[in-house]
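Asks: task: produce atomic coordinates for the following.
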Amino acid sequence: MRGFRWASRSAAAALGSGVLVGLHCSARKPVSNPGQGTQGTLHRGHGRWGWGHPSSVECEAAKKKLTVAELLALKGRRQIVLTTAFDEWTARAAEQAGVDMIVAWGSCQEHSKFVVEAVRRGAPNTLIGTGINPGAYESQEKALKLANEMRAAGTDIIYCSGLVPEKFQGLAKQHFPCCGHVGYLPVNDTWLGGPRAVGKTAEEAKKVYEDVMALEAAGCIAVEMECVPAQVAAEISKRTKMLVFSMGSGPDCDGQFIFSEDLMGTNSGHYPRHSITYANLMADAVQALSQYCQDVRRGAYPAAKHCIRMKESEFRRFIESLS
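Replies: Sure, this is the predicted structure:
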């Protein structure tokens, strides 16, 4: 995947595929809010209370978690939607949006477990794919041990970049659903001469095809295809029984995978050509925090409505108790 970096990154369609099995809508009732007067409304969701607007209506879909068998059955039926999440909030947003699969990982095995546990809390009804860290290369036994640990943390699919077919084969024999990675692999930057498209020559395109077939023979259920020419990706997708997830490899694969930081505008680095951005949450966050800083420094916050009051008689008694 774009930067499977060990050191760091629609409701209608879902209803049509049976992913969303119920829809609960309820109007939010205005209540008194000590911090906002009567401007806010209190609503319940995911075990927490939050504030909204009196005119808003809360519609929450009851999402059914896909099984691996159901995921595989989507090949040729509809596009599968993947994104990343590294925290509970992003995972919850992805699940409520109807994302089919979340990919998550950390900087090491222990960090990956921590990340996956947080993502699972946020998205209890969404498939999670995560990699096993480079220690898996040491031996088949180590790969199985690490995969078991990630499954215990909440992973559904072992999603690895750079793991050779032989290692995948051992995992597949133990009934781990596995997803490989072909095309541009960041771990192979030095061999490729830096980030670039892979498969623009007939020879490279044939190598991508051979890599896909090797992963299929090893027992993988899916493969991410990164930065491969769209027509090459389309032809290979037709020739494999695996699911092919496109990252910059065109519309004719079985699904699309974009990093959440690119989608939401929180990426502080390079936005790849294939990415698409629907929001600018970083700018919104900076604006909100800047306003907070200004309000605190000029005395606008906290205002009287943000403060707890006590009866004057009780306050006098308190003062008398000090003297």
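
Asks: switch to C-alpha atoms for all contacts and neighbour counts from now on
Replies: Fine.

Asks: what residues of the helix or strand that His24 is a member of count as buried?
Replies: For His24, the host element (DSSP states H and E) is strand 20-27. Neighbour-count burial for strand 20-27 flags Leu20 (criterion: 16 or more other CA atoms under 10 Å).

Asks: just the buried positions in the helix or strand just after it, please.
Replies: Following strand 20-27 in sequence order, the next helix or strand is strand 41-45 (DSSP H and E). Neighbour-count burial for strand 41-45, counted by 16+ other CA under 10 Å, picks out 41-43.

Asks: for the strand holding His24, packing partners?
Replies: Using 3 or more CA pairs under 8 Å, 6 or more residues apart in numbering; DSSP states H and E, the elements in contact with strand 20-27 are helix 11-17, strand 57-63.

Asks: nearest to Arg273, out of those?
Replies: helix 11-17 (25.4 Å; CA to CA).

Asks: residues contacting stretch 173-184, please?
Replies: Around stretch 173-184, the neighbours that count as contacts under CA atoms under 8 Å, 6 or more residues apart in numbering are 1-2, 68, 156-163, 168, 171-172, 195-199, 208, 211-212, 215, 219-228.

Asks: tell me where the stretch 151-300 of the chain has strands.
Replies: Assigned by DSSP state E, counting those that start in this stretch, the strands in the stretch 151-300 of the chain fall at 157-159, 178-183, 222-226, 243-247, 255-258.

Asks: okay, the angle between the strand holding His24 and strand 41-45?
Replies: 160 degrees (axes from the mean of the first three to the mean of the last three CA atoms, to 10 degrees).

Asks: what sits up against strand 20-27?
Replies: If you take CA under 8 Å, 6+ apart as the criterion, strand 20-27 is touched by 11, 14-15, 55-64, 98.

Asks: okay if I get those residues as a markdown table plus neighbour count?
Replies: Putting the contacts of strand 20-27 into a markdown table (neighbours: other CA atoms under 10 Å) gives the following:
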| residue | neighbour count |
| --- | --- |
| Ala11 | 14 |
| Ala14 | 19 |
| Leu15 | 16 |
| Ser55 | 11 |
| Ser56 | 12 |
| Val57 | 14 |
| Glu58 | 15 |
| Cys59 | 11 |
| Glu60 | 15 |
| Ala61 | 19 |
| Ala62 | 16 |
| Lys63 | 24 |
| Lys64 | 16 |
| Gly98 | 24 |
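
Asks: could you also give me the structure for this second sequence? I'd like to compare it with the first:
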Amino acid sequence: MKITVNTLHKLAAEGQKITMLTCYDASFASLLDEAGVEILLVGDSLGPVMQGIESTLPVSEDEMAYHIRCVARGAKNALILGDMTFGAYQQSPQQAFAHASRLLQAGAHMVKLEGGAYMAETTRFLVERGVPVCSHIGLTPQFVNAFGGYRVQGKSEADAQRILNDAKALAEAGASLIVMECVPAALARQITETVNAPTIGIGAGVDVSGQVLVLHDMLGVYPGKKARFVKNFMHEAGSIQGAVEAYVKAVKAKTFPSEEHTY
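Replies: So this is what the prediction gives:
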């Protein structure tokens, strides 16, 4: 079954969890698609994961379009979500539309942009012109230098209210999905219960519409210290296909993330 924006909203309305994993090439796209992953995120995480650079910031528009084309060749049913790259959409809605258009022409079905309520105007501009948008709030990796590192967001009452207001503004602007990264589970639950867009968590607890992980993290092949929200599904699976299927099953059964993966 071809996954569309309507499919995602239907799953969320029925209380069925949505699964998302990052993907950067045709081979993995085919494997993840076969395992039933609904959304393949061609993320700017390809910088650290695929290119070995320290952050997502240097990833270029050309590189993102290239990887989207690769994934689009391998996926038959999954919705392909492409990351908007740093510096290619923040200047104006018109700049964002030009960038988003290129990613959709490469094969993406939706684009993801980072930022809070101040991105509502850009979100509305894109949606009104036929570009489905996924908003990304909480810990936004493109803001790593402003945050002073990769830190949990929304811990104080004021920060939690700000993130909630961000979610409301972006949903009202027409965002089809909202990704929440590294926020307390209670806040993620409140946002999910408040907005009319499905929510996808990464380090945001189990009470969201779905989950996302970086593929290389959940397979245990990315070096370095793992974030608290990461689980190595390859550890007991015995194969990559088995690990992906175990991830899908765990998300659908609401056994992942467990308390040990939650802030």
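
Asks: now for Phe91 of the first structure: which residues touch it?
Replies: I think there's a mix-up here, since residue 91 of the first structure is Ala and not Phe. Contacts of Ala91 of the first structure (CA under 8 Å, 6+ apart): 85, 102, 119-120, 122-123.

Asks: just the residues you listed now: which is nearest Leu74 of the first structure?
Replies: Nearest to Leu74 of the first structure among these, with distances taken as CA to CA, is Ile102, at 16.4 Å.

Asks: check which helix or strand the closest one maps to.
Replies: Going by DSSP H and E, Ile102 of the first structure is part of strand 101-103.

Asks: and that strand, which stretch of the second structure?
Replies: Under TM-score structural alignment, strand 101-103 of the first structure corresponds to residues 39-41 of the second structure.

Asks: after superposition, how close is the matching stretch to the first structure?
Replies: Superposing on the first structure places stretch 39-41 of the second structure at an average distance of 0.4 Å from its equivalents, by mean CA distance after the TM-score superposition for the first structure.

Asks: hang on, the earlier thing: closest one to Cys253 of the first structure among the helices and strands packed on strand 20-27 of the first structure?
Replies: Per CA to CA, nearest to Cys253 of the first structure of those: helix 11-17, 16.7 Å.

Asks: which helices and strands sit right next to the top helix by length along the second structure?
Replies: Secondary structure assigned by DSSP state H gives helix 157-172 as the longest helix of the second structure. Here helix 157-172 of the second structure touches helix 120-128, strand 133-138, strand 177-181, helix 185-194, going by 3+ CA pairs under 8 Å, 6+ apart.

Asks: that older thread, what's next to whichever helix or strand comes after the strand holding Ile102 of the first structure, contact-wise?
Replies: Using DSSP H and E, the next helix or strand after strand 101-103 of the first structure towards the C-terminus is helix 109-122. Helix 109-122 of the first structure is contacted from outside by 85-93, 95, 104-106, 128, 130, 132-133, 146, 149-150, 153-155, using CA under 8 Å, 6+ apart.

Asks: now with 6 Å?
Replies: 86-88, 91-92, 105-106, 133, 153 (CA atoms under 6 Å, 6 or more residues apart in numbering).

Asks: do the same with stretch 116-123 of the second structure
Replies: Outside stretch 116-123 of the second structure, the residues that reach it (CA under 6 Å, 6+ apart) are 93, 166, 169-170, 173.

Asks: how about stretch 241-250 of the second structure?
Replies: So stretch 241-250 of the second structure is contacted by 35, 233-234, 237, 256 (CA under 6 Å, 6+ apart).

Asks: and which of those is nearest to Asn196 of the second structure?
Replies: Phe256 (23.2 Å).

Asks: what does the closest one align to in the first structure?
Replies: Under the alignment (TM-score structural alignment), Phe256 of the second structure pairs with no residue of the first structure.

Asks: could you do Leu8 of the second structure as well?
Replies: That one, Leu8 of the second structure, aligns with Leu71 by TM-score structural alignment.

Asks: what about that match, distance to Ile80 of the first structure?
Replies: Using CA to CA, to the nearest Å, we find Leu71 of the first structure at a distance of 8 Å from Ile80 of the first structure.

Asks: quick one: which of those two has more around it?
Replies: Ile80 (23 against 16; other CA atoms under 10 Å).

Asks: ok, for that one, nearest residue in space, not its chain neighbours?
Replies: Ranked by CA to CA, 6 or more residues apart in numbering and with sequence neighbours excluded, the top spatial neighbour of Ile80 of the first structure is Gly255, at 4.1 Å.

Asks: I'd like the distance between the one you found and Gln231 of the first structure.
Replies: 15 Å.

Asks: those two - which one has more neighbours?
Replies: Gly255 (22 against 14).

Asks: and the counterpart of that one in the second structure, what is it in contact with?
Replies: Taking TM-score structural alignment, the alignment pairs Gly255 of the first structure with Gly210 from the second structure. Applying CA under 6 Å, 6+ apart to Gly210 of the second structure gives the contacts 17-19, 200.

Asks: now do 10 Å
Replies: The contact partners of Gly210 of the second structure, taken as CA atoms under 10 Å, 6 or more residues apart in numbering, are 8, 11-12, 15-20, 38, 179, 198-202, 251-252, 254.

Asks: weed out the non-buried ones from the residues you listed.
Replies: Buried among the contacts of Gly210 of the second structure (16+ other CA under 10 Å): 8, 12, 16-20, 38, 179, 198-202, 251-252, 254.

Asks: can you give me the neighbour number for the counterpart of Asp87 of the first structure in the second structure?
Replies: In the second structure, the residue matched to Asp87 of the first structure (TM-score structural alignment) is Asp25. Applying other CA under 10 Å, we find 19 residues neighbouring Asp25 of the second structure.

Asks: kindly report the same for Glu128 of the second structure.
Replies: Counted with other CA under 10 Å, Glu128 of the second structure comes out at 12.
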